[in-house]
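Chemist: Give the three-dimensional model of this entry:
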Amino acid sequence: MRNPTFHDIETIGHVIDENVQYIHYHYPEMLIRYDSNFIDFKQMPSLEEFKQTETFLKDFHQKHNQTHLKFEFPENEKPRPGLQKYFENNGYDIGLMELYAIQPNDFPAQQENPDIRVEEVTEGNLNDFISLQYETDKQNGETFANEKMKLNQKQFADENYMKVLAYYKGETAGTMNVILSDDFVEIDDLSVREARRRKGIGGQLQQFIMDGFQGRTIILVADGEDTAREMYQRQNYQYLGFKYEAQRIDSDDIFVKSRMQV
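Modeler: Predicted coordinates for the structure are as follows:
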């Protein structure tokens, strides 16, 4: 079985242009989802090449009333000092993503807790899932929350996705999106209601996937500057690589990002 790379991580967005230097993703269905509207460099650009691409993306986004710029860089390569200095001087936030993988049998067994119930989302509990996700997504604005609700409904009807919902003492407490591919099972957008954190809900959500996909490699992307990555390491996830990103927002919009929140 081959090792996963960042190419195996799902990108919600349409490839509208690809050349030897980069891939351009655009998602008109959700223009304010920054992780769906960006340029992914296939090779590390020089400063001049980056500036040219930056001008192109800025013009493109302005035509679509988008106020952000986002770029991702080749896997396991750090932007050169000249690029980093340019980012610092021009209002970019630099992010570091880390790729992790685990075999289900290596995940530490979670202690059973009768207060926690984890279920796959069906027609019967879809409204519970949508409502909790909406509550969480409203932190990024109502427009984003409404568009995310439509995305969740679209994914629910797609056999390549699984939605998972956790209850704590009968009340909705956590959600998780799962992307199914031929080779891997990706955990994404794992979120636990703030008042219910540190009760083992995140672990039980993951355990549900470990139990359901024995023999498959489970993958996820973590924020390289977030303490949650330490939790994944304690849970026996194996670090596989990193990827840098640079993002700038030219308005008061809230930074919208879909990664694990435990």
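
Chemist: alpha carbons only for contacts and neighbour counts from here, please
Modeler: OK.

Chemist: Can you name the residues that contact E18?
Modeler: Counting by CA atoms under 8 Å, 6 or more residues apart in numbering, E18 makes contact with H24.

Chemist: Please report how far it lies from H24.
Modeler: 6 Å (CA to CA, to the nearest Å).

Chemist: so where do the strands sit in the stretch 101-250 of the chain?
Modeler: 116-120, 161-168, 171-180, 184-192, 217-223, 238-249 (DSSP state E, counting those that start in this stretch).

Chemist: buried residues in the second one?
Modeler: Read that as strand 161-168. 161-168 (16 or more other CA atoms under 10 Å).

Chemist: Would you state the helices of the stretch 1-150 of the chain in chain order?
Modeler: 47-63, 81-89, 126-137, 142-156 (DSSP state H, counting those that start in this stretch).

Chemist: and this one, so I can compare the two:
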Amino acid sequence: MSKATPVIWTSAALRWAAAGIVVINGFFPAVWILFTSLKTETELVQKPITWWPDAPTLENYIKAFEDQPLLHYLKNSVIVATGATALSLVVAAFAAYAIARLNLKHRQLILTCIVASSMFPLVTLLVPIFETMRALGWLNTYAALILPYVVLNLPVCTLVLVSFFQSIPRDLENAAMIDGCTRMGALWRVVVPLAAPGVFTAGILAFVNAWDEFLLALSLNSSPAVRTLPVGISLYQGEFTFPWPIISAALIVAIVPIALLIAAFQERVVGGLTQGGLKG
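Modeler: As a prediction, the model looks like this:
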């Protein structure tokens, strides 16, 4: 055995250990919430703590749908997140194409400003956004959340798409325009399809951000008719009670759509993040 062999084994062990820590850190909370959602209140507070439920029950899920209109909140979240994602991708595609293809002055400064705009804490933007929505008469509407979410998602979506658009040869667009395609036609028929991994990556990021957002959803939409899932889940807590099993069941309902979405587009998202990092 050569002297390099122990070093190789040590390096591999450290990599596996680091990967294990990341996996545990990412999955353990979700697994614990799942186990909690299957326990009764009595079992949850008993000592010593039980990891796996002694008698798994779905009663908490039934109560979660009975105590609050969870399906209605779920529908509202789907509408808001889908609308914000679609509009974010359209606007980001135009912005990314202009930065990647047009002869803009101070292009690097523009990219710097885009990155800087995403660094403002959301709480500092809450009052201006609230006043703007109130002036427009959009409070307690889907638009009150969709438009701010688009603004918040634009920096990351634009940066992801810029890196992909820059990697596509200009000759493909020129050939399309020679054949009679307009510049806008070349964007939507040539550039966007070729940048599909980046589009999927930006779309997933935008959807997750809109799905999980709480502060704006709580502040701009107080009406139950347009209340989204994160705000709805917070209502399970009473003045003197905190029903953890029911809240955990509601959280699992909120997690499942995102998990299915990421699982369905896993290869495209991972490929998009990897290629975007290499091409950027």
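
Chemist: Mind checking the TM-score on these two?
Modeler: Here the TM-score for the pair of chains, by TM-score structural alignment, normalised by the length of the first structure, is 0.24; 112 aligned residues with a CA RMSD of 6.3 Å.

Chemist: Just send the helices of the stretch 1-150 of the first structure back as JSON lines, with mean neighbour count and distance to A228 of the first structure too.
Modeler: Formatted as JSON lines, those follow (neighbours: other CA atoms under 10 Å; distance: least, CA to CA, whole Å):
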{"stretch": "helix 47-63", "mean neighbour count": "14", "distance to A228 of the first structure": "31"}
{"stretch": "helix 81-89", "mean neighbour count": "13", "distance to A228 of the first structure": "25"}
{"stretch": "helix 126-137", "mean neighbour count": "18", "distance to A228 of the first structure": "18"}
{"stretch": "helix 142-156", "mean neighbour count": "16", "distance to A228 of the first structure": "23"}
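
Chemist: got TSV for these, with distance to D211 of the first structure too?
Modeler: Shown next, in TSV, are the helices of the stretch 1-150 of the first structure (distance: least, CA to CA, whole Å):
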stretch	distance to D211 of the first structure
helix 47-63	43
helix 81-89	43
helix 126-137	21
helix 142-156	21
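
Chemist: Next SSE downstream of the host helix or strand of V208 of the second structure?
Modeler: If you go by DSSP states H and E, V208 of the second structure is part of helix 196-212. Using DSSP H and E, the helix or strand that follows helix 196-212 of the second structure in sequence is helix 215-220.

Chemist: Distance of L71 of the second structure relative to Y61 of the second structure?
Modeler: From L71 of the second structure to Y61 of the second structure the distance is 12 Å (CA to CA).

Chemist: neighbour-wise, which of these two wins?
Modeler: Remark: of L71 of the second structure and Y61, Y61 carries more neighbours, 19 against 13, as counted by other CA atoms under 10 Å.

Chemist: If we ignore the residues flanking it in sequence, what's nearest that one?
Modeler: A249 (5.3 Å; CA to CA, 6 or more residues apart in numbering).

Chemist: Any figure for the gap between that neighbour and G232 of the second structure?
Modeler: Note on A249 of the second structure: its distance to G232 of the second structure, by CA to CA, is 13 Å.

Chemist: The two: who's more crowded?
Modeler: A249 (27 against 20).

Chemist: who's in contact with that one?
Modeler: Contacts of A249 of the second structure by CA under 8 Å, 6+ apart are 33-34, 36-38, 60-61, 64.

Chemist: Separate out the buried members of those.
Modeler: 33-34, 36-38, 60-61, 64.

Chemist: Quick one: these as JSON lines, columns for distance to L14 of the second structure too.
Modeler: Putting these into JSON lines (distance: CA to CA, whole Å) gives the following:
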{"residue": "I33", "distance to L14 of the second structure": "29"}
{"residue": "L34", "distance to L14 of the second structure": "30"}
{"residue": "T36", "distance to L14 of the second structure": "32"}
{"residue": "S37", "distance to L14 of the second structure": "34"}
{"residue": "L38", "distance to L14 of the second structure": "35"}
{"residue": "N60", "distance to L14 of the second structure": "41"}
{"residue": "Y61", "distance to L14 of the second structure": "41"}
{"residue": "A64", "distance to L14 of the second structure": "43"}
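
Chemist: Just the closest of the residues you listed to I114 of the second structure, please.
Modeler: Nearest to I114 of the second structure among those is I33, at 36.5 Å by CA to CA.

Chemist: pretty sure the closest one is in contact with S248, am I right?
Modeler: Yes: contact criterion CA atoms under 8 Å: I33 of the second structure and S248 qualify, at 5.4 Å.

Chemist: Output the contacting helices and strands for the lengthiest helix in the second structure.
Modeler: Taking DSSP state H as the assignment, the helix of the second structure that covers the most residues is helix 4-37. Packing partners of helix 4-37 of the second structure (3 or more CA pairs under 8 Å, 6 or more residues apart in numbering; DSSP states H and E): helix 244-264.

Chemist: Between helix 196-212 and the helix it packs on, find me the angle.
Modeler: 170 degrees (axes from the mean of the first three to the mean of the last three CA atoms, to 10 degrees).

Chemist: so how far is helix 244-264 of the second structure off the chain centroid?
Modeler: Helix 244-264 of the second structure sits 14 Å away from the centroid of its parent chain (CA atoms, centre = their mean, to the nearest Å).

Chemist: Next, the angle helix 4-37 makes with it.
Modeler: Using the same axes, to 10 degrees, helix 244-264 of the second structure lies at 130 degrees relative to helix 4-37.

Chemist: If you count neighbours, what's buried in helix 244-264 of the second structure?
Modeler: 244-254, 258, 262.

Chemist: Reformat those as a markdown table; add distance to A202 of the second structure.
Modeler: Output for the buried residues of helix 244-264 of the second structure, formatted as a markdown table (distance: CA to CA, whole Å):
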| residue | distance to A202 of the second structure |
| --- | --- |
| W244 | 34 |
| P245 | 34 |
| I246 | 33 |
| I247 | 30 |
| S248 | 29 |
| A249 | 29 |
| A250 | 27 |
| L251 | 24 |
| I252 | 24 |
| V253 | 24 |
| A254 | 21 |
| I258 | 15 |
| I262 | 12 |
